[in-house]
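K.L.:
no FASTA, just this:
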């Protein structure tokens, strides 16, 4: 039987399969030596738990009145090499941004010292901001991608590392591989990382996106993912211009989704970033395949790409998480992703209300003959459907940033909330931290405290970060 390593008493906030946000006050959580959660019980059971698990009640760690634990946040889409220009070059649309800023920057990662310096900073910064799991795009360079894997392991972050594959680049042809080289290097990356035997750092198959890959490369990457039973990440339907170019490049395919699906790249272990313009038919394919979407609202707004209708994705029962998409998004903070997801939902709500008003106006102008009554009825049905549109709540956004992200990456059996036998990936939140960006007033309800943190908090409020039971922030002397 596992032995108790940590025991905490206080408030725990998490999501479950049936509840977007559950707040458990005055509870006790035990973490075993393997990093797994052994128990989460009401504090009235303390004496029984101490006897059952053999721990000293006097060594239990007590949270202060306003502190609480929440699950670590899961960034389902982030480009590590782009961290160097995060917060700049935000004035171009997607394809121009790639040509003029992204590709020239990523090309430099043949320099392993540059890679080590930059990747060390991005891993530290994401951990400080509460990202316990990150799904990283690296570059086309195998050795530099392995540097990123080594650093995530050393700092204790749970991570999926993608050595980027691309054999086509019309806008910046210097940053490219041959098809055979891309496959060979992807397999070398997989094999080397596999032999490092990192428990929580794994390779992920990473075709950059439809425009950067030939059909042959996509097909062979699908075969490689199947051979090694690996997860897959890429981009899909981020902008209208991108979709148009993809359909020109692959004229024998009916949709962007079909390009991935027919090449075995849409599986229950796939997460695709953006999906702003996916049709209901395409979402149905995602649902059937078990594939997930990474919603990156900051990036979608910053690059003027579009808005993902999260409410419709949820309605279509497609797995969904949040991503920062650094540096299309200008911050590594998953709290920002939570806020921007809610704001995007409100923008779409306003658009729905506008259409509702227009539909009512059309309805009022209809005549009373039989044919026009049919039109009137259809218009009314649409009005009622539009009227039912609901803004994403902060409870739902919280779930997307934690349990939803773990579901999107197919690790919800390992982490994502505080269920017994899952690994303890957690953030200790102190709303009253020194120099906190918000004030705490007396006797504030716990739910309001959580909401204030989600809307107003930042890394100053994150007192400690745990991954699989190990305290990784504050930093020790890693790397």
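P.N.:
Right, received. Where do you want to start? Being a predicted model, the structure only gives us computed values, none of them experimental.

K.L.:
all contacts plus neighbour counts: C-alpha atoms, from now on.
P.N.:
Noted.

K.L.:
neighbours of residue 298, how many?
P.N.:
27 (other CA atoms under 10 Å).

K.L.:
here comes the other one, which I'd like you to weigh against the first:
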């Protein structure tokens, strides 16, 4: 058996069209392929559909047991939400009538304080995990709240439903508007340590200072130590609004920039993802590139709260890793397909302002929603596209789903027009087109039973 072949047996084989991104190609369409998934949920082989007999003999599966995709079906990688507040899902789509800092104090902090009630937490977290899975999010990077037990519950729920997740217990020791919704630095350190020693097969802990304005230097230092000592992921926010940037300058006058605040507390690593970044300087982007830190682009939230418009092309030109996020509830939609659409819209808006601007292509944004998100979360060794050895995180998509939003118009039978069908999904499709969702080889949507 070669080094590329799996030692595990073959559990499933699929035949049809596979659409994914590679490190060199934004969109690659593989027509009439066989893809084998082993009993550990990893991709064991990819070959031509015409070689089914040879491959069945080599890999030990029965040709009649192959799952054949329909004419208008294809597989694409599961989408990666690099920034979502699970605890804010209960008011998604409402309360978007004020700028960020006022919005946090009026709506977010009072609601998050409710998560000390575990039944309340269970209800909301169950809904958000199921909704995001139905919308094709196979990996989610979640903010929870300051409550450790509720954060542990979110991890359990995500794992039980089969969603790959990073879950962060929020840390904040400064909150002048809702005094009871904060911790002391010592409490935050202790509770974070309690959180990080717990894990589930599909869930990883992520160190989560809410953002610099809600954290003292002492707390940021504690969290940097915990992340370093345990080799953990880190998530937070950065430069979402100009008002926030100015506040950080006031609170941390001895630091060169907002990015420098995180960097000097050991919170800027190749496992760090910071949301927004609308107002980062070139110098800050250079620091991102040098440390390997990533940006989560959340266009729905950026527009909904009038925060700013991230120039994704500029970020990519600085060779900084970038993925997409829904940022519920600042973003009103939990769908990553919406994040794709809003990313394209923002890029086109920048083009309206400057006709020389190099607009993002759909293919580039498709990659950001899949492989780009995995890279941003430093998970791309395990997932993000269809490569042998990676976990089979995938969406089975039907462009002609009954009752779906797409009307297929017959242009002919040529391969060119058939290849256009997959590209219609993120701009035009929705969850009705996502008929099955797989994580690590296991079908998790449609749901069989909730936990």
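P.N.:
Happy to help now that I have it. The model shown is predicted, which means the values in this text are computed figures rather than measured ones.

K.L.:
so residue 471 of the first structure makes contact with residue 463?
P.N.:
No - in this structure, residue 471 of the first structure is not within contact of residue 463 by CA atoms under 8 Å, at 10.5 Å.

K.L.:
quick check: the aligned residue in the first structure for residue 418 of the second structure vs residue 21 of the first structure, distance?
P.N.:
Using TM-score structural alignment, the equivalent of residue 418 of the second structure in the first structure is residue 446. Going from residue 446 of the first structure to residue 21 of the first structure by CA to CA, to the nearest Å gives 12 Å.

K.L.:
which residues belonging to the biggest helix by length in the first structure are considered buried?
P.N.:
For the first structure, the longest helix by residue count, based on DSSP state H, is helix 334-364. For helix 334-364 of the first structure, the neighbour count (16 or more other CA atoms under 10 Å) marks 334-346, 348-349, 352-353, 355-356, 359, 363 as buried.

K.L.:
contacting residues for residue 108 of the second structure?
P.N.:
By CA atoms under 8 Å, 6 or more residues apart in numbering, the residues touching residue 108 of the second structure are residue 88.

K.L.:
that one maps to what in the first structure?
P.N.:
So, by TM-score structural alignment, residue 108 of the second structure is matched to residue 102.

K.L.:
pretty sure residue 330 of the second structure sits in a strand.
P.N.:
No - assessed with DSSP: H, G, I helix; E, B strand; the rest coil, residue 330 of the second structure is coil; it does not lie in a strand.

K.L.:
mind checking which helix or strand the residue nearest in space to the middle of the first structure is in?
P.N.:
Closest residue to the average C-alpha location of the first structure: residue 76 at 2.6 Å, with CA atoms, centre = their mean. If you go by DSSP states H and E, residue 76 of the first structure is part of strand 73-79.

K.L.:
got it, and residue 101 of the second structure?
P.N.:
helix 100-103.

K.L.:
what about whichever helix or strand comes after that helix, how far off from the first structure?
P.N.:
Counting by DSSP H and E, the next helix or strand C-terminal to helix 100-103 of the second structure is helix 109-112. Once fitted to the first structure, helix 109-112 of the second structure is off its aligned match by 0.2 Å on average (mean CA distance after the TM-score superposition for the first structure).

K.L.:
pull out the buried positions in helix 109-112 of the second structure.
P.N.:
Buried, per 16+ other CA under 10 Å, within helix 109-112 of the second structure: 109, 111, 112.

K.L.:
what sits against the first one?
P.N.:
Taking CA under 8 Å, 6+ apart, we find residue 109 of the second structure in contact with 178, 181.

K.L.:
what ranges do the strands span in the stretch 301-450 of the first structure?
P.N.:
For the stretch 301-450 of the first structure, applying DSSP state E, counting those that start in this stretch gives strands covering 319-322, 426-429.

K.L.:
how much space separates residue 233 of the first structure from residue 26 of the first structure?
P.N.:
40 Å.

K.L.:
neighbour-wise, which of the two wins?
P.N.:
Ranked by neighbour count (other CA under 10 Å), residue 233 of the first structure and residue 26 place residue 233 first, with 31 against 16.

K.L.:
did I read that right, that one in a helix?
P.N.:
No - using three-state DSSP, the assignment for residue 233 of the first structure is strand, not a helix.

K.L.:
that one maps to what in the second structure?
P.N.:
Mapped onto the second structure by TM-score structural alignment, residue 233 of the first structure lines up with residue 235.

K.L.:
matching residues in the second structure for stretch 72-86 of the first structure?
P.N.:
Taking TM-score structural alignment, stretch 72-86 of the first structure hits residues 78-92 over in the second structure.

K.L.:
repeat for stretch 358-377 of the first structure
P.N.:
Under TM-score structural alignment, there's no match for stretch 358-377 of the first structure.

K.L.:
okay, how far is it across that stretch, tip to tip?
P.N.:
Using CA to CA, the end-to-end distance of stretch 358-377 of the first structure comes out at 15 Å.

K.L.:
that older thread, which one of the buried residues of helix 109-112 of the second structure is nearest to residue 168 of the second structure?
P.N.:
residue 112 (13.6 Å; CA to CA).

K.L.:
please tell me how far that closest one sits from residue 213 of the second structure.
P.N.:
17 Å.

K.L.:
average distance between the strand holding residue 76 of the first structure and the second structure?
P.N.:
Looks like 0.2 Å for strand 73-79 of the first structure (mean CA distance after the TM-score superposition for the first structure).

K.L.:
chain center to that strand: distance?
P.N.:
Distance, stretch centre to chain centre, for strand 73-79 of the first structure: 4 Å (CA atoms, centre = their mean, to the nearest Å).

K.L.:
in terms of secondary structure, what does it contact?
P.N.:
strand 131-137, strand 319-322, helix 334-364, helix 405-408 (3 or more CA pairs under 8 Å, 6 or more residues apart in numbering; DSSP states H and E).

K.L.:
which one of the ones you listed lies closest to residue 396 of the first structure?
P.N.:
Closest among those, using CA to CA: helix 334-364, at 9.0 Å.

K.L.:
if we can go back for a sec, the helices and strands packed on strand 73-79 of the first structure into JSON lines, with extra columns for distance to residue 13 of the first structure?
P.N.:
Below are those laid out as JSON lines (distance: least, CA to CA, whole Å):
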{"stretch": "strand 131-137", "distance to residue 13 of the first structure": "16"}
{"stretch": "strand 319-322", "distance to residue 13 of the first structure": "18"}
{"stretch": "helix 334-364", "distance to residue 13 of the first structure": "15"}
{"stretch": "helix 405-408", "distance to residue 13 of the first structure": "16"}
